[in-house]
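In: sequence-free structure coming up:
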């Protein structure tokens, strides 16, 4: 389990554009299609990462708590499925079903979306305000597999609450830590 931190895309960055297939519905979506009225959470996850497995229950609770409050929730998998077939679209559908993911789980086959977000690890979290400007990127909370700190989602929840309740969101944010995105070999 290699620990890779987030790259920490600069705050204020506009939400990168994408057009990706949702493995839950088989429809293609853009960020404009899925954005929330008050903000949008984009998560880079994958099916096999132990860091993702560790946080999924809290991720589902966050999605359920905040979608009804106007936050769009989007998950994206960008791993190289030639080398990691367990992260392929058919397995993404199964993973979403098993984890009761009631939000789009998009497949970034070309990895261009992950590159546009400067995503580095799974899980990696990006929160955009209603104007599609980045206000938070970083960790869910301090919990990691094996460190005995209970999951709370506190860092991400505080940032989402900042959007919803017009509170300041600290600029000093801790990077997420997880497995590296499995990049395709350059051609």
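Out: Sure thing, it's come through. None of the values given here were measured: they were computed from a predicted structure.

In: From here on, just use CA atoms for contacts and neighbour counts.
Out: Noted.

In: Report the secondary structure state of residue 158.
Out: Look at residue 158: counting by DSSP: H, G, I helix; E, B strand; the rest coil, its state is helix.

In: Look at the residue nearest to it when sequence neighbours are not counted and say how many residues are nearby.
Out: Leaving aside its sequence neighbours, residue 158 sits nearest to residue 169 (Cα to Cα, 6 or more residues apart in numbering; 7.7 Å). Residue neighbour count, defined by other Cα atoms under 10 Å, stands at 16 for residue 169.

In: Was I right to think residue 169 contacts residue 162?
Out: Yes: applying Cα atoms under 8 Å as the test, residue 169 and residue 162 come out as touching, 5.7 Å apart.

In: Give me the contacts around stretch 55-69.
Out: For stretch 55-69, the surrounding residues in contact (Cα atoms under 8 Å, 6 or more residues apart in numbering) are 36, 38, 73, 99-101, 103, 140, 151-153, 157, 164.

In: Next, give me the two most distant ones among those.
Out: Pairwise distances across these (Cα to Cα) peak at 26.0 Å, for the pair 99 and 164.

In: take a look at this one as well, against the first:
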């Protein structure tokens, strides 16, 4: 499978990091709200709705990247883990279309991955959400999303949800960074957040945590062990009996 290429220059929204890999910054508040208006008896009331919030679960660093074989709705191409064997590092992202946490980061995910794909990073995104419960996350809309945002990486659909289970993914967005050492299998070195920014917490999106980890991997330096979990919407699993 031909490797994907980056097209755009670095953005100022991505924090510039020095060559030294330093420890990650401290946590910030995580309130996330959505607002909707409801009309009752000719009066308008403001409702406060909290978006579902799930943290990524601990996964053993050093574990090997599970295999996958998934279709890319935009092109119809089928991608496998082995298609990325030539890369020194691989970023696997679990995202989707509708999640407000993902929407909050989408443009900056594109900017960050575009920068690092130029430096040799392999990148793939996977959506595992059920189209039974969330049809807006289905392949047709995935292709539209990838086209509109000009994703520089393949965006694959995990219909069976087996790949999400194999990786231990529970939320969107969720990030897994693997390194490659010669002929050895990909080894997990980072499983954490993009940065401290969340919808409505007024923290600027920088991609600092993830970009720091990528810088360390590509420069052969150790990654700080204090990795903060990613926070987002829970993966929408198929209702029982619907696959």
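Out: On my side now, so go ahead. Computed from a prediction, not measured in an experiment: that's the story for all the values here.

In: Next, the TM-score between them, please.
Out: Here the TM-score for the pair of chains, by TM-score structural alignment, normalised by the length of structure 1, is 0.97; 187 aligned residues with a Cα RMSD of 1.0 Å.

In: tell me the centre residue of structure 2?
Out: residue 93 (3.4 Å; Cα atoms, centre = their mean).

In: tell me the contacts of it?
Out: Here residue 93 of structure 2 is in contact with 123-126, 173-176 (criterion: Cα under 8 Å, 6+ apart).

In: Let me have the residues you listed in JSON lines, adding neighbour count, distance to residue 58 of structure 2 and secondary structure as columns.
Out: Below are the contacts of residue 93 of structure 2 laid out as JSON lines (neighbours: other Cα atoms under 10 Å; distance: Cα to Cα, whole Å; DSSP: H, G, I helix; E, B strand; the rest coil):
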{"residue": "123", "neighbour count": "23", "distance to residue 58 of structure 2": "21", "secondary structure": "strand"}
{"residue": "124", "neighbour count": "20", "distance to residue 58 of structure 2": "21", "secondary structure": "strand"}
{"residue": "125", "neighbour count": "20", "distance to residue 58 of structure 2": "20", "secondary structure": "strand"}
{"residue": "126", "neighbour count": "24", "distance to residue 58 of structure 2": "19", "secondary structure": "strand"}
{"residue": "173", "neighbour count": "32", "distance to residue 58 of structure 2": "15", "secondary structure": "coil"}
{"residue": "174", "neighbour count": "28", "distance to residue 58 of structure 2": "12", "secondary structure": "strand"}
{"residue": "175", "neighbour count": "23", "distance to residue 58 of structure 2": "12", "secondary structure": "strand"}
{"residue": "176", "neighbour count": "22", "distance to residue 58 of structure 2": "11", "secondary structure": "strand"}
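
In: Of these, which is the nearest to residue 55 of structure 2?
Out: Closest to residue 55 of structure 2, out of all of the contacts of residue 93 of structure 2 and judged by Cα to Cα, is residue 174, at 8.9 Å.

In: one step back: what separation do you get for the residue nearest to residue 158 of structure 1 and residue 97 of structure 1?
Out: Noted for residue 169 of structure 1: a distance of 33 Å to residue 97 of structure 1, by Cα to Cα, to the nearest Å.

In: ok, now residue 174 of structure 1?
Out: Relative to residue 97 of structure 1, and taking Cα to Cα, residue 174 of structure 1 is found at 30 Å.

In: Over to residue 184 of structure 1?
Out: Counting by Cα to Cα - residue 184 of structure 1 and residue 97 of structure 1 are separated by 27 Å.

In: For the two, indicate the residue with more neighbours.
Out: Of the pair residue 184 of structure 1 and residue 97, residue 184 is the one with more neighbours under other Cα under 10 Å, namely 15 against 12.

In: in the longest helix seen in structure 2, what counts as buried?
Out: Of all segments of type helix in structure 2, defined using DSSP state H, the longest is helix 100-118. Using 16 or more other Cα atoms under 10 Å as the test for burial, helix 100-118 of structure 2 gives 100-103, 105-106, 108-117.

In: Tell me the one of those nearest residue 38 of structure 2?
Out: Closest approach to residue 38 of structure 2 among the buried residues of helix 100-118 of structure 2 (Cα to Cα): residue 100, at 20.6 Å.

In: Surely that closest one is in contact with residue 199?
Out: Yes: using Cα under 8 Å, residue 100 of structure 2 is in contact with residue 199, at 7.0 Å.

In: Give me the mean deviation of the longest helix of structure 2 from structure 1.
Out: Comparison of helix 100-118 of structure 2 with structure 1 after fitting gives an average deviation of 0.7 Å (mean Cα distance after the TM-score superposition for structure 1).

In: next one: that helix to chain centre, how far?
Out: 8 Å (Cα atoms, centre = their mean, to the nearest Å).

In: Strands of structure 1, residue ranges please.
Out: Assigned by DSSP state E, the strands in structure 1 fall at 4-5, 19-22, 28-30, 39-44, 71-77, 105-107, 121-122, 124-129, 134-138, 177-180.

In: Need the winner for burial among those strands.
Out: Across the strands of structure 1, averaging neighbours per residue (mean count of other Cα atoms under 10 Å) puts strand 121-122 on top, at a mean of 30.

In: That strand aligns to what range in structure 2?
Out: Aligned by TM-score structural alignment, strand 121-122 of structure 1 corresponds to residues 171-172 of structure 2.

In: mean deviation of that stretch from structure 1?
Out: Aligned to structure 1 and superposed, stretch 171-172 of structure 2 gives a mean residue distance of 0.3 Å (mean Cα distance after the TM-score superposition for structure 1).
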